[in-house]
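Novice: Okay, predicted coordinates and the sequence, questions at the end:
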Amino acid sequence: MTQQHQHAEATPLLSRGLVAVLLAQFLSAFADNAILVGALKLVMTLTAEKGMDALLQGSFVLPYILLAPFVGLLADALPKGRVMWLANSVKLLSGLAMLAVAWLGTAEMVSWVIVAYVLTGIGAALYSPAKYGILVQLCRPAHLVSANGLIEGSTIVAILLGFVVGGLLADVSLLGLLVLVTVCYALAVGLSLLIPRLPVVHPFDGASVITMVRGFASVVLTLFTDRQARISLLGTSLFWGAGSTLRLVLFAWVPFALALTNTSAATNLGGIVSVGIIIGAALAGTLVRLEQAPRALWAGLLIGLPLLFMGWVSTLWQAAALLVAVGVAAGFFVVPLNALLQARGQQSVGAGRAIAVQNFCENLLIAAFVGIHYLASQLLDPGQEVLGFGLLMITLMGALFISYRLTGRTHQP
């Protein structure tokens, strides 16, 4: 048995290391979502040009896609706690840059908002493989789904608070919001140093960039030829692609359907989805064991269903009830699939590499969904777009479920 596995077997679920990871993740995720609201508000203040929300989302996604061949190698070649420290330090730079633009900015400096948000994306791309990959080193296999539930639950709480608090503060003091973001990143940097120094999984062998890209392509192929890893990658990618786009859709739908024009109304509904995800993540962490993870695909079929009824909604409370249901199904769906991918990845290519591939796939889906949203917004009103979004999710999740069942007839998991 390796030193890494001996450490995990002897460690309780809520170890000092996991607590440090949870706190650092909470603060970092809170700031990630608050800075998005701040960036949107800052861009709207500096320019009236349309399409800037899509450009901002793209500037965040692009580093994930371009750095995908390298960040998994970095997460596995260095102690993961130190990688988290580096990633949070880059995010801290992004917060300081955004704050400087807000303090000094004119319309000519709008491009610097994009540059600052690219830094946020770089930090997030570095952070994710280490954040999830570290769980297999800190936790016993029996605790892996529960640890994922804690990570996902705390992340969604942070998303909820970051998005809601960001919306409220942006209407009061944009500078105050960006100061809060910067402080959160600074605290996350400090907490990352409290994570135990764990063994390196795959030492870096000095390969060239071309070799690393080829190696990444090989890792992608390895994971996609594994039935359970493939379904995990596709499922979690659909989850994040849909979730990122739903927030943009709600910003257009709320004033259209509910005649509410304040920023906080849309962010509050986005937060309501997060509440549902917390509930679903908690249920999955309690009810689903690692070997049962593919059963979560049933929950994916339910994600789009409540959106079909949004056309009959006339009050904020009705919308909130439907969006909570969306969140519960989504949380129950994604947590077991995340744990399954980490386990299958650790057995084959390393958890850090597996999560880097996951980030690559997720952000390709986010880019695709944002593109669909942009086109739909040009052709449909927001009510029609929400209905179409629900139908799209039911179709895609149904195809995912059917493909998994069909491949199961000829291949063992």
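Specialist: Noted; the coordinates are in hand.
Novice: only C-alpha atoms for contact and neighbour calcs from this point on.
Specialist: OK.
Novice: Helix or strand: which one has residue 93?
Specialist: Element membership of residue 93, judged by DSSP states H and E, is helix 80-104.
Novice: list the helices and strands that helix packs on?
Specialist: helix 16-46, helix 110-133, helix 174-192 (3 or more C-alpha pairs under 8 Å, 6 or more residues apart in numbering; DSSP states H and E).
Novice: How about it, which residues are buried there?
Specialist: 80-102 (16 or more other C-alpha atoms under 10 Å).
Novice: How about stretch 291-307?
Specialist: Buried residues in stretch 291-307 (16+ other C-alpha under 10 Å): 293-297, 299-307.
Novice: so how far is the lengthiest helix in the chain from its chain's centroid?
Specialist: Identified as the longest helix of the chain according to DSSP state H is helix 316-348. In terms of C-alpha atoms, centre = their mean, to the nearest Å, the centre of helix 316-348 is set 11 Å apart from its chain centre.
Novice: what about the helices in the stretch 151-300 of the chain?
Specialist: 174-192, 209-224, 227-253, 263-287, 297-300 (DSSP state H, counting those that start in this stretch).
Novice: Make JSON lines out of these and add distance to residue 355.
Specialist: Below are the helices of the stretch 151-300 of the chain laid out as JSON lines (distance: least, C-alpha to C-alpha, whole Å):
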{"stretch": "helix 174-192", "distance to residue 355": "19"}
{"stretch": "helix 209-224", "distance to residue 355": "11"}
{"stretch": "helix 227-253", "distance to residue 355": "9"}
{"stretch": "helix 263-287", "distance to residue 355": "19"}
{"stretch": "helix 297-300", "distance to residue 355": "20"}
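Novice: quick one, which of these is nearest to residue 149?
Specialist: Among those, helix 263-287 comes nearest to residue 149, with 5.0 Å by C-alpha to C-alpha.
Novice: tell me which residues in the closest one are buried?
Specialist: 263-285.
Novice: burial of residue 77, as a residue count?
Specialist: Other residues lying near residue 77 total 18 when counted by other C-alpha atoms under 10 Å.
Novice: got a list of what it touches?
Specialist: Residues near residue 77 by C-alpha atoms under 8 Å, 6 or more residues apart in numbering: 200, 201, 202, 203, 204.
Novice: is it true that residue 82 touches residue 194?
Specialist: No. In this structure residue 82 lies outside contact range of residue 194 using C-alpha atoms under 8 Å: 9.7 Å.
Novice: ok, back up a step: quick one, the longest helix of the chain and helix 263-287 angle?
Specialist: Interaxial angle, helix 316-348 versus helix 263-287 (axes from the mean of the first three to the mean of the last three C-alpha atoms, to 10 degrees): 50 degrees.
Novice: Give me the angle between the helix or strand following helix 316-348 and helix 209-224.
Specialist: Remark: after helix 316-348, the chain's next helix or strand is helix 351-379, criterion DSSP H and E. Helix 351-379 runs at 80 degrees relative to helix 209-224, counting by the same axes, to 10 degrees.
Novice: Take this one as well and set it beside the first:
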Amino acid sequence: MSHASQFDLLKTRRFLPLFGTQFLGAFNDNLFKFAMIALITFSGLRVGGMDSHTLVNAAAGIFILPFFLFSATSGQLAEAMDKAVLARRIKILEIAIMLIAAVGFLGGNALLLLCCLFLMGVHSALFGPLKYSILPQYLNERELLGGNGLIEMGTFVAILLGQIGGTLIMEKVEGGAWVISVACILVAVLGYFASRAMPAAPPTAGKLTINWNIFTETWRIIAHARGNRTVFHSLMGISWFWFFGAVYLTQLPIYAKDVLGGTADVYILLIALFSVGVGSGSMLCERLSGRKVEIGLVPFGSIGLSLFGIDLFFATPSHAAGAAIGFLPFISDPVHWRLMADITLIGVFGGFFIVPLYALIQLKSEPEYRSRVIAANNILNSCFMVVAAAASILILKAGASIPQLLLIVAIMNIAVATYVYLLQPEFLMRFLVWLATHTMYRVKHIELDHIPDEGACVLVCNHVSFMDALVIGGAVRRPVRFVMDHRIFKVPVLNFIFRTAGAIPIASAKEDAAMKERAFYKVEEYLANGELVCIFPEGRLTADGQMNPFKAGIEEIIARSPVPVVPMALRGLWGSFFSRKDGAAMLKFPRRAWSKVDLVAGKPVPAGQVTAADLQQRVQALLDQPAP
């Protein structure tokens, strides 16, 4: 069952317990980790002669190490077991770890706390593949983007609250060791009870034989992911975001203290702005994409990451204040407003960037390999984060300042994004479609559920403007293969979109009989593969706003490939810059922006009942329907 809003998922048992389990787990990870860091930093704890600064830096590596060691195994376990049962066992492990951690906090034992940090890394590595691969089992395709958005939002909010809570308890609360011990155990217990409410999620590869050799299995799952170009490029995109984010988040404490001259409160403000930004961007994805997995948001996100990353450099004051500045003076000074906005928007566009990629991986991965693909993602993310740390050290040692380091990474993002979109041009194509259909038009979707979610089908629609294919392609949840006049196919810029989308140019038999025959063969091939094909049976744009007669080509297509036909109608495009009202299209001054456009679909027509005349009547009836 679909819901009107992604927030409605929080009212369902198939999502809320998972959300609560993930939220509490991410919160506890950071509550424990930052409490431990505060204890080491301010109590001067030592291990093996290492000072507090060395221990704090070692802690980051200790937490990441289990993702290298155990992700491959955790991906297999999530395939071979009921994921809800596995979640409960992982939560029992978390309770045990927190009981040991309590001994470390109360005894001031840094070595024991570092061991617990490693074990919490194991806990997170085990839960990571499960939390993403279980979503397609709980949610349908239209809910998937919203569900991922909620998970990402909840994760970043939990991380933020855990960081603040762990630090403040150890710094500000008397008897902080007791308080943090009780809090960590209590959160772990609550996480266990949340996991007990998760519905069953049967194994997707129940007969899988677990390969306990982490090295061979790690190589195997990464090699498998590389076999699917779309999935692998999505994994690399997510990993690059964690490279980008790791650099920014790692440098924020020094940026706040040494560059901005702020206190710890200023650092907390900056990390809060970034986290709230990611959460907000994640939540907005569903609204911006029309409740479908819209990969066009990915280039939009990468543009924002670079744009506001570069602007942050120019928004940073050239000299820090003489005395340490606190929270209220910092936010009261207008000189800081621009950089606060930049950090927030970097987070927002980061959400636009990663949420569609996670959803795309879930959709495009085979169900029996999905958890292992997510495990491969965790391994790659960890590698990129380690490389980010090494690159930051080298760039800073070369003499760059913190603002210059952040600028370099923002510029690197342009190069990486360009390379990825050259490898996977569909991302850029979908972005251009999304941009065109969300800036020039307000498209209302009416009865598009008549279009089947899977299987071969032909869509027929009236032909009003050069933008018809983009509007339809941006509205329909599935990829659509368009058959279009070869002259429209060759229009600059649009040609890139049409070629990338697998559109089929066609000409009349008089113009080019060979091209026409090739087009029919290509349509037959697409339909044999179970795809959606859309044609404009008029064969040309309307010159007066009224439909031209439907040609018999649709009947020949259905005779060759007997599949259902869904009639559709575009309303509101007549008179636009791309239509032929008052002269040739695209040669008159645009008179309207963000126009209201309706795309309405009718009930499917069985193959045996298809005629050109009947389809024209059905499309006309849709055009004549009053707007809702």
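Specialist: Right, received. Where do you want to start? Worth saying up front: this structure is predicted, and the values here are computed from it rather than measured.
Novice: Now render the contacts of residue 77 of the first structure as CSV, adding distance to residue 157 of the first structure and neighbour count.
Specialist: Listed next are those as CSV, based on distance: C-alpha to C-alpha, whole Å; neighbours: other C-alpha atoms under 10 Å:
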residue, distance to residue 157 of the first structure, neighbour count
200, 30, 15
201, 30, 20
202, 33, 16
203, 34, 14
204, 35, 12
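Novice: In the first structure, what range does stretch 352-364 of the second structure match?
Specialist: Using TM-score structural alignment, stretch 352-364 of the second structure corresponds to residues 332-344 of the first structure.
Novice: Same question for stretch 111-118 of the second structure.
Specialist: Going by TM-score structural alignment: stretch 111-118 of the second structure matches residues 111-118.
Novice: ok, average deviation of that stretch from the second structure?
Specialist: Compared with the second structure after fitting, stretch 111-118 of the first structure deviates on average by 1.7 Å (mean C-alpha distance after the TM-score superposition for the first structure).
Novice: how about that stretch: buried residues?
Specialist: 112, 113, 114, 115, 116, 117, 118.
Novice: what residue is smack in the middle of the first structure?
Specialist: The first structure has residue 240 as the residue nearest its centroid, 5.9 Å off, counting by C-alpha atoms, centre = their mean.
Novice: Just give me the match in the first structure for residue 294 of the second structure.
Specialist: Counting by TM-score structural alignment, the partner of residue 294 of the second structure is residue 292.
Novice: so what's its match up against?
Specialist: Residue 292 of the first structure makes no contacts at all, as judged by C-alpha under 8 Å, 6+ apart.
Novice: do the same with residue 403 of the second structure
Specialist: Residue 403 of the second structure sits in contact with 255, 312, 313, 316, where contact means C-alpha under 8 Å, 6+ apart.
Novice: For residue 78 of the first structure, which non-adjacent residue is spatially closest?
Specialist: Residue nearest to residue 78 of the first structure in three dimensions, not counting chain neighbours: residue 200, with 5.6 Å by C-alpha to C-alpha, 6 or more residues apart in numbering.
Novice: could you check the distance from that neighbour over to residue 206 of the first structure?
Specialist: 15 Å (C-alpha to C-alpha, to the nearest Å).
Novice: sorry, back to before: which ones among the contacts of residue 403 of the second structure lie within strands?
Specialist: Using DSSP state E, no member of those sits in strands.
Novice: isn't residue 181 of the first structure right next to residue 34, touching?
Specialist: Yes. With contacts counted by C-alpha under 8 Å, residue 181 of the first structure reaches residue 34, the gap being 6.6 Å.
Novice: Just to be sure, residue 596 of the second structure is in a helix?
Specialist: No. With DSSP: H, G, I helix; E, B strand; the rest coil as the criterion, residue 596 of the second structure is located in strand rather than a helix.
Novice: what's the neighbour count on it?
Specialist: 14.
Novice: and it, what is it in contact with?
Specialist: 441, 442, 443, 444, 572.
Novice: quick one: the nearest residue to the second one once chain neighbours are set aside and residue 459 of the second structure, what's the gap?
Specialist: When you say that, I think you mean residue 442 of the second structure. Distance criterion C-alpha to C-alpha, 6+ apart; nearest residue to residue 442 of the second structure, sequence neighbours excluded, is residue 596 at 4.8 Å. According to C-alpha to C-alpha, residue 596 of the second structure and residue 459 of the second structure sit 22 Å apart.
Novice: How about residue 347 of the second structure?
Specialist: 39 Å.
Novice: repeat for residue 63 of the second structure
Specialist: 52 Å.
Novice: about what we covered before: neighbour-wise, which of the contacts of residue 596 of the second structure leads?
Specialist: Neighbour max across the contacts of residue 596 of the second structure (other C-alpha under 10 Å) = residue 443, 22 neighbours.
Novice: Could you look up the SS state of it?
Specialist: Once three-state DSSP is applied, residue 443 of the second structure turns out strand.
Novice: Tell me if I'm right that it and residue 598 touch.
Specialist: Yes. Judged on C-alpha under 8 Å, residue 443 of the second structure makes contact with residue 598 at a distance of 5.7 Å.
Novice: Next, count neighbours for residue 193 of the first structure.
Specialist: 17.
Novice: Please pull up the equivalent of it in the second structure.
Specialist: Using TM-score structural alignment, residue 193 of the first structure lines up with residue 196 in the second structure.
Novice: cool, residue 127 of the first structure as well?
Specialist: By TM-score structural alignment, residue 127 of the first structure lines up with residue 127.
Novice: Just give me the neighbour total for the closest residue to residue 568 of the second structure other than its chain neighbours.
Specialist: Sequence neighbours aside, residue 601 is the residue nearest to residue 568 of the second structure in space, at 4.3 Å (criterion: C-alpha to C-alpha, 6+ apart). For residue 601 of the second structure, the count of nearby residues is 24 (other C-alpha under 10 Å).
Novice: roughly how far apart are residue 601 of the second structure and residue 459 of the second structure?
Specialist: Residue 601 of the second structure is 9 Å from residue 459 of the second structure, by C-alpha to C-alpha.
Novice: Touching both of those two, which residues are there?
Specialist: 566, 567, 568.
Novice: which of those residues has the most neighbours?
Specialist: Neighbour-wise, those (other C-alpha under 10 Å) top out at residue 568, 32 neighbours.
Novice: before we move on, what SS does that one have?
Specialist: From three-state DSSP, the assignment for residue 568 of the second structure is strand.
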